[in-house]
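>>> The following comprises the amino acid sequence and a computationally predicted model.
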Amino acid sequence: MATHAKAQQERQNISSGGAYEDVFGYSRAVAKRGHIHVSGTCAPADFEGRSAYEQAKAALKTISMALHAAGAELTDVVRTVVYVRDIADADDVARAHLETFGSIRPASTLVQVTSMLRAWQLVEIEAYALIG
């Protein structure tokens, strides 16, 4: 029991305040022992109808805020996974990713998926960071 309590103390759950966090039961990010895992992140609802580039930039901003809450920076990101609904948006999403990570160069994967939670969402991004 004491070991589990100590492990829990080392864990930091980070919320972005998204309504779906309580519906689905997840955290925007979880930090533990220098590892930060940022959940798949889409643009907020006020980006409905906006381009994949704009949605990617908004998702990356949310990711940056979650990293900061965990004591990390974008420079600590070692991997991203990018999901697009339409592979035709890959170049626009790649441009947003390059603007954010061009000098950092994390390992990355970009894949097309058939759908996302909301029909207007065009891109979702996960990030993994290491600190310490």
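Arrived safely, thanks for sending. Residues are numbered from 1 along each chain as shown.

>>> okay, CA-based contacts and neighbour counts for the rest of this
OK.

>>> number of nearby residues for the nearest residue to Glu48 once chain neighbours are set aside?
Once its chain neighbours are removed from consideration, Glu48 has its nearest residue in Trp120; the separation is 5.7 Å (Cα to Cα, 6 or more residues apart in numbering). Around Trp120 there are 17 other residues, counting by other Cα atoms under 10 Å.

>>> Below is an additional structure, to be compared with the one above:
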Amino acid sequence: MTCKVRLVRSPELAQTVEYAYAAVADVPMRAVWVAGACPLDGDGATVAVGDVAGQTHQVMRNLVTALRSAGAELTDVAKTTVYVASSRQKDLGEAWRVYREYMGDHDVPSTLLGVAVLGYDDQLVEVEAVALLPGEGD
């Protein structure tokens, strides 16, 4: 049995958004909480300093790797939060465009936030995710 996250798009809410308003999955399920994926290379150095898009690509590659290590894929994700260390909507939009490239048609509920600072030197982007998988024995 495979996990089926069903995305909900309410006809009573704006249809112009690039994400579902909710996600539903039947239980029993196994949940995977992924720590915020950061724009770090294998040595722990921040990549693409000053480049929102470049950092978002690295973040999404790292997110895919973390999910796979837990036995999940991007299509198992039920919710994400995208953090961008900027007060400029242009920067948030740039991170969102790259994020959407990776998520494709799986437009899960997501929150996009501009924040003052992130944890690593020169870090501009971070993405955290919750994925759902079939429960043990399914």
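Alright, I've got the coordinates. All values reported here derive from a predicted model rather than from experimental measurement.

>>> Quick check: TM-score for this pair?
Scored by TM-score structural alignment, normalised by the length of structure 1, the superposition of the two chains gives a TM-score of 0.70; 100 aligned residues with a Cα RMSD of 1.4 Å.

>>> coming back round to it: and the residue nearest to Glu48 of structure 1, how close does it get to Met65 of structure 1?
Summarising the geometry, the distance separating Trp120 of structure 1 from Met65 of structure 1, computed by Cα to Cα, to the nearest Å, is 23 Å.

>>> next one: Phe24 of structure 1
If you measure Phe24 of structure 1 against Met65 of structure 1 using Cα to Cα, the figure is 21 Å.

>>> which residues in structure 2 form strands?
6-8, 22-24, 29-37, 77-84, 110-114, 125-134 (DSSP state E).

>>> Just put those strands in CSV and tack on mean neighbour count and distance to Met60 of structure 2.
Putting these into CSV (neighbours: other Cα atoms under 10 Å; distance: least, Cα to Cα, whole Å) gives the following:
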stretch, mean neighbour count, distance to Met60 of structure 2
strand 6-8, 16, 21
strand 22-24, 15, 20
strand 29-37, 16, 7
strand 77-84, 22, 10
strand 110-114, 16, 14
strand 125-134, 23, 8
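
>>> what residues are up against the most centrally placed residue in structure 2?
A centroid search over structure 2 (Cα atoms, centre = their mean) returns Thr80, at 4.3 Å, as the residue closest to the centre. The contact partners of Thr80 of structure 2, taken as Cα atoms under 8 Å, 6 or more residues apart in numbering, are Val108, Pro109, Ser110, Thr111, Val127, Glu128, Ala129, Val130.

>>> Could I get the buried residue list for the helix ranked longest in structure 2?
In structure 2, taking DSSP state H as the definition, the longest helix is helix 52-69. Of the residues in helix 52-69 of structure 2, those buried under the neighbour-count criterion (16 or more other Cα atoms under 10 Å) are 52-67.

>>> Could you check which residue of structure 1 pairs with Asp91 of structure 2?
Following TM-score structural alignment, the counterpart assigned to Asp91 of structure 2 within structure 1 is Asp89.

>>> Spatially nearest residue to its match (excluding sequence neighbours)?
Once flanking residues are discounted, Asp89 of structure 1 sits nearest to Ala52: 6.3 Å by Cα to Cα, 6+ apart.

>>> Verify the stated contact: that neighbour with Glu124.
No: with contact taken as Cα atoms under 8 Å, Ala52 of structure 1 and Glu124 are classed as non-touching, separated by 9.8 Å.

>>> Pull the number of nearby residues for Gln89 of structure 2.
Gln89 of structure 2 has 12 neighbours, counted by other Cα under 10 Å.

>>> what's the longest helix of structure 2 packed up against?
In terms of contact count using 3 or more Cα pairs under 8 Å, 6 or more residues apart in numbering; DSSP states H and E, helix 52-69 of structure 2 is assigned the packing partners strand 29-37, helix 89-103, strand 125-134.
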